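A.B. asks: sequence and predicted model, in that order:
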Amino acid sequence: MTPAEKLASLGISLPPVSTPAAAYVPFVRSGNLVFLSGHIARRDGQPWAGKLGQDLGTDEGKQAARAVAIDLMATLQAAVGDLSRVRRIVKVMSLVNSTLDFTEQHLVTNGCSELLGEVFGDAGKHARSAFGVAQIPLGACVEIELIAEVE
């Protein structure tokens, strides 16, 4: 099953690529690597604001990270034209807006990682970092960036 077919079977349609909110571009391609800028979690078109461990629990954070994965795939598709050209998701870096005592950033980030695995199969298995941070732009609860190898 192609990534597009898998997305359709999951009932997911990719949104338009978001316009950067500052002085950067959504992606840069260098050789066979595509580097996607950090994407913040959005709900109903607005930043999904909140702090894990204070306003949001792990399950809601995981849903937010899954929403980020959908936006990342939309940008990746814009970068390469067809998600079937993705050879491998190489690396995911996740920033989780969280309290000092919140320690489940890795579980929040699973929302992104699990969806990438579902859509890309073995090519979706990636190296990853998940960090707790004091704040993210626009008060978003999660921001994730991605590196992919493409044809």
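C.D. replies: Noted; the coordinates are in hand. Residues are numbered from 1 along each chain as shown.
A.B. asks: from here on, contacts and neighbour counts on C-alpha atoms
C.D. replies: Noted.
A.B. asks: just the helices in the chain please.
C.D. replies: Applying DSSP state H to the chain gives helices spanning 3-9, 58-80, 105-120.
A.B. asks: kindly reformat the ones you listed as a markdown table containing distance to Ser30.
C.D. replies: A markdown table is the format used below for the helices of the chain (distance: least, C-alpha to C-alpha, whole Å):
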| stretch | distance to Ser30 |
| --- | --- |
| helix 3-9 | 23 |
| helix 58-80 | 11 |
| helix 105-120 | 21 |
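A.B. asks: right, and the ones you listed - which one's nearest Arg29?
C.D. replies: Arg29 lies closest to helix 58-80 among the helices of the chain, at 7.7 Å (C-alpha to C-alpha).
A.B. asks: next up, a second structure to put side by side with the first:
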Amino acid sequence: MGKEFTTEEGIRAMEICALNVLAQIVEKVGEENILGLNHIDAYYQSLDDWDDAPIVVDGASDLFVKVLGDAGHHSRAIFGVHKLPRNFSVGLTVSLTMI
């Protein structure tokens, strides 16, 4: 972020990441079995002086609420990292409650 990707592109990358997470959850446990999203850990790569991480992570947070409604509300932690696997720009881990 801040070099090869703009903040707006980072938001879109986080939305795509969240969609991938939702697709995996639906495939593995089924949407009907989700009681709620508890917490997300969001990871991003950036330049040292880039400081729009909360705005970028809103891309995932907003999408979860849009798709899951009240069940999509969650707490979150945001981590700037030196490197992500395969040089991804963003990544997510999600904790949820299921039936």
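C.D. replies: Nice, I can see it. Since the model is a prediction, treat every value here as computed from it, not as a measurement.
A.B. asks: where does the TM-score land?
C.D. replies: The TM-score (TM-score structural alignment, normalised by the length of the second structure) is 0.95; 99 aligned residues with a C-alpha RMSD of 0.8 Å.
A.B. asks: any chance of the helices of the first structure in CSV, plus distance to Phe35 of the first structure and mean neighbour count?
C.D. replies: Shown next, in CSV, are the helices of the first structure (distance: least, C-alpha to C-alpha, whole Å; neighbours: other C-alpha atoms under 10 Å):
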stretch, distance to Phe35 of the first structure, mean neighbour count
helix 3-9, 19, 15
helix 58-80, 9, 21
helix 105-120, 16, 21
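A.B. asks: of all those helices, which lies closest to Val28 of the first structure?
C.D. replies: helix 58-80 (8.1 Å).
A.B. asks: summarise which helices and strands the closest one is packed against.
C.D. replies: Packing partners of helix 58-80 of the first structure (3 or more C-alpha pairs under 8 Å, 6 or more residues apart in numbering; DSSP states H and E): strand 27-30, strand 33-40, strand 42-43, helix 105-120, strand 142-150.
A.B. asks: mind doing that once more with 7 Å?
C.D. replies: Other elements packing on helix 58-80 of the first structure under the criterion 3 or more C-alpha pairs under 7 Å, 6 or more residues apart in numbering; DSSP states H and E are strand 33-40, helix 105-120, strand 142-150.
A.B. asks: what range in the first structure does the longest strand anywhere in the second structure sit on?
C.D. replies: Secondary structure of the second structure per DSSP state E: the longest strand is strand 34-45. Aligned by TM-score structural alignment, strand 34-45 of the second structure falls on residues 86-97 of the first structure.
A.B. asks: now do that stretch: distance to the chain's middle.
C.D. replies: On the basis of C-alpha atoms, centre = their mean, to the nearest Å, stretch 86-97 of the first structure sits 7 Å off its chain's mean C-alpha point.
A.B. asks: may I see the buried residues of that stretch?
C.D. replies: Residues of stretch 86-97 of the first structure classed as buried: Val86, Arg87, Arg88, Ile89, Val90, Lys91, Val92, Met93, Ser94, Leu95, Val96, Asn97 (neighbour count, 16 or more other C-alpha atoms under 10 Å).
A.B. asks: then stretch 80-92 of the second structure?
C.D. replies: Using 16+ other C-alpha under 10 Å as the test for burial, stretch 80-92 of the second structure gives Gly80, Ser89, Val90, Gly91, Leu92.
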